[in-house]
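[1] No sequence on hand, only this structure:
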């Protein structure tokens, strides 16, 4: 009986929220798309002025260069917002009354909208230039992320777990920097080695240990998660699990790369 009541409450909350203030999520999505275009163009302009080798890159390399600049800008933004909301505010504090799974604010919803705008833009570019900007693993990663973030943005459910997962975007700038250095012909530089070690450390913390903590938190708050709408319930259990498997697979490749690079330097 209680489960049914909370399920009805979640559905009513989603309906009332969408009808009450549709400008918050939809406007933020459009802003996210616009900011992505601005970051893409800004990367192109700055690179053409300050990186002499930019003009000698192939057309698809320049597109990927600009795309990675755009993804780095999004990663810095959403990771900073995630850390702020999770660690510096009381929005998701256990000290407050009520399930943590139903907490949201205008700021948290708006930031998620910007992230949705990014994933829509990046996924469109991946499909348009497939597979130049990434294969099916990127399509799977972006699709799962887009569906999960869009749902929690529109419903207000499970935003805590969404932001915990989005903290893992702290690894994106380092991954992109690795590609930038490689493309610029600096694969044998000390900067490339330092960046590789940084990728290993940040990935281990943000995409392995952090996910383990998320699973532990889900276990402790499972009774609250069961009160979510069925779709949100399955997203909360499924998306982190799938992403963790992908993160673990990529981590093994990162570990092999770091060991190979260190052996060459030694």
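    Perfect, thanks for sending it. Predicted model, so just to flag it, every value in this text is computed and none were measured.
[2] contacts, neighbours, all on C-alpha from now
    Fine.
[3] Now stretch 141-159: buried residues?
    141-142, 144-146, 148-159 (16 or more other C-alpha atoms under 10 Å).
[4] Mind checking which of those residues land in helices?
    141-142, 144-146, 148-155, 159 (DSSP state H).
[5] Show me how far stretch 191-205 is from its chain's centre.
    Remark: stretch 191-205 is offset 18 Å from the chain centroid, using C-alpha atoms, centre = their mean, to the nearest Å.
[6] For it, report the contacting residues that lie outside it.
    By C-alpha atoms under 8 Å, 6 or more residues apart in numbering, the residues outside stretch 191-205 that reach it are 168, 170-171, 174-175, 177-178, 181-182, 186, 251, 254-255, 258, 261-262.
[7] Show me how to select, in ChimeraX, the buried members of those.
    A single ChimeraX command is used to select the members of the contacts of stretch 191-205 judged buried by 16+ other C-alpha under 10 Å:
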select :168,170,171,174,175,177,178,181,251,254,255,258,261
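[8] Which of the ones in helices among the buried residues of stretch 141-159 sits closest to residue 130?
    Closest approach between those and residue 130, by C-alpha to C-alpha: residue 142, at 13.6 Å.
[9] Surely the closest one and residue 124 touch.
    No: using C-alpha atoms under 8 Å, residue 142 is not in contact with residue 124, being 10.2 Å away.
[10] Relative to residue 188, how far out is residue 150?
    41 Å (C-alpha to C-alpha, to the nearest Å).
[11] Please read the previous query as pertaining to residue 213.
    Distance, residue 213 to residue 188, by C-alpha to C-alpha: 36 Å.
[12] what's the neighbour count on residue 60?
    12 (other C-alpha atoms under 10 Å).
[13] Report the contact partners of it.
    By C-alpha under 8 Å, 6+ apart, residue 60 lies in contact with residue 132.
[14] which stretches of the stretch 51-200 of the chain form helices?
    In the stretch 51-200 of the chain, the segments counted as helices under DSSP state H, counting those that start in this stretch are 59-87, 106-128, 136-155, 159-166, 172-183, 190-203.
[15] put this beside the first:
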């Protein structure tokens, strides 16, 4: 087993232990200190609250990793810093499966399984580091998604200005890091498609590269639609109702 692969597996184990410790010990104490609402939550809500409190992992995985901005998109270009950040989704999935009764979400599980299927080849064979890290940029939208959930849980009115500001930021960032990058990503994919280097990857790696990418685009488009619809309901409909009432008066 290569040293980079061994390091990747160690990071998976270490990350799961660290995330579990934060989930079970740090988050409950921190939440009690920061929010009185936390005490009144039921066990299901507390479980999800603690799981979402770890959202900065997305920024850590995408932001601190120099492999994300690797300039060589070759399918076999070396990227010695890529493995640690690619391990970030694995502890999340393990934690999700452990607390399935309270955290279970079929779309979220599909997202992780599709990503991990492809990342497995990156970790074990050292291929496609640029494209794998490119996908991790999508995690930059996670803190805004989780913050929206916290606002809803503590009963913050969706018409309040900071809820609307977070909704706008979430919509914009989600679009930029998950939807707007689609043409750029597939332009790079097509640049390598059919080349001798692409052929040397083998059918299994090719399928792990293309099929999960397309599946993730479908999931991201579904989520984008839901986010836009939710923002429209929170921001536009109240104003439309006020205008209608003013007109009737």
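    Cool, the structure landed. Just so you know, these numbers come straight off a predicted model, no measurement behind them.
[16] TM-score for the pair, please.
    TM-score of the superposed chains, computed with TM-score structural alignment, normalised by the length of structure 2, equals 0.86; 235 aligned residues with a C-alpha RMSD of 2.0 Å.
[17] Ok, which of the helices of the stretch 51-200 of structure 1 comes nearest residue 39 of structure 1?
    Of all the helices of the stretch 51-200 of structure 1, it is helix 59-87 that lies closest to residue 39 of structure 1, at 5.0 Å by C-alpha to C-alpha.
[18] got the buried residues for that closest one?
    62-79, 81-82, 85-86.
[19] thinking again about what came up before, which one of the contacts of stretch 191-205 of structure 1 sits closest to residue 137 of structure 1?
    Relative to residue 137 of structure 1, the closest of the contacts of stretch 191-205 of structure 1 is residue 251; by C-alpha to C-alpha it sits at 14.2 Å.
[20] Matching that closest one against structure 2, which residue comes up?
    Using TM-score structural alignment as the criterion, residue 251 of structure 1 maps onto residue 224 of structure 2.
[21] Now do the same contact list for its match.
    So residue 224 of structure 2 contacts 171, 174-175 (C-alpha under 8 Å, 6+ apart).
[22] what angle do the lengthiest helix in structure 2 and helix 142-153 make?
    As assigned by DSSP H, the longest helix anywhere in structure 2 is helix 203-235. Between helix 203-235 of structure 2 and helix 142-153, the angle comes out at 40 degrees (axes from the mean of the first three to the mean of the last three C-alpha atoms, to 10 degrees).
[23] and the angle for whichever helix or strand comes after helix 203-235 of structure 2 with helix 203-235?
    Moving toward the C-terminus from helix 203-235 of structure 2, the next helix or strand (DSSP states H and E) is helix 237-248. If you take the same axes, to 10 degrees, helix 237-248 of structure 2 sits at 30 degrees to helix 203-235.
[24] What is helix 237-248 of structure 2 packed up against?
    Taking 3 or more C-alpha pairs under 8 Å, 6 or more residues apart in numbering; DSSP states H and E as contact, there are no helices or strands that helix 237-248 of structure 2 lies on.
[25] And that helix, what's buried?
    By 16+ other C-alpha under 10 Å, helix 237-248 of structure 2 has no buried positions at all.
[26] Just give me how far it sits from the chain centre.
    37 Å.
[27] Repeat that for stretch 133-141 of structure 1.
    14 Å.
[28] Need the residues that contact that stretch.
    For stretch 133-141 of structure 1, contacts defined as C-alpha under 8 Å, 6+ apart pick out 64, 123, 125-126, 243.
[29] rerun at 10 Å
    60-61, 63-64, 67-68, 119, 122-127, 130-131, 142-146, 239, 242-243, 246 (C-alpha atoms under 10 Å, 6 or more residues apart in numbering).
[30] what do you get for stretch 224-238 of structure 1?
    For stretch 224-238 of structure 1, with C-alpha under 10 Å, 6+ apart as the criterion, the contacting residues are 2-11, 14, 98-102, 144, 147-149, 151-152, 155-159, 161-162, 215, 218-219, 222, 241, 244.
[31] quick revisit: and the helices of the stretch 51-200 of structure 1 as JSON lines, adding distance to residue 30 of structure 1?
    As requested, the helices of the stretch 51-200 of structure 1 are arranged in JSON lines below (distance: least, C-alpha to C-alpha, whole Å):
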{"stretch": "helix 59-87", "distance to residue 30 of structure 1": "14"}
{"stretch": "helix 106-128", "distance to residue 30 of structure 1": "6"}
{"stretch": "helix 136-155", "distance to residue 30 of structure 1": "13"}
{"stretch": "helix 159-166", "distance to residue 30 of structure 1": "20"}
{"stretch": "helix 172-183", "distance to residue 30 of structure 1": "23"}
{"stretch": "helix 190-203", "distance to residue 30 of structure 1": "30"}
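[32] So which of these is nearest residue 22 of structure 1?
    Closest to residue 22 of structure 1 of the helices of the stretch 51-200 of structure 1, according to C-alpha to C-alpha: helix 136-155, at 8.9 Å.
[33] For that closest one, grab the matching residue range in structure 2.
    On structure 2, the counterpart of helix 136-155 of structure 1 by TM-score structural alignment is residues 106-125.
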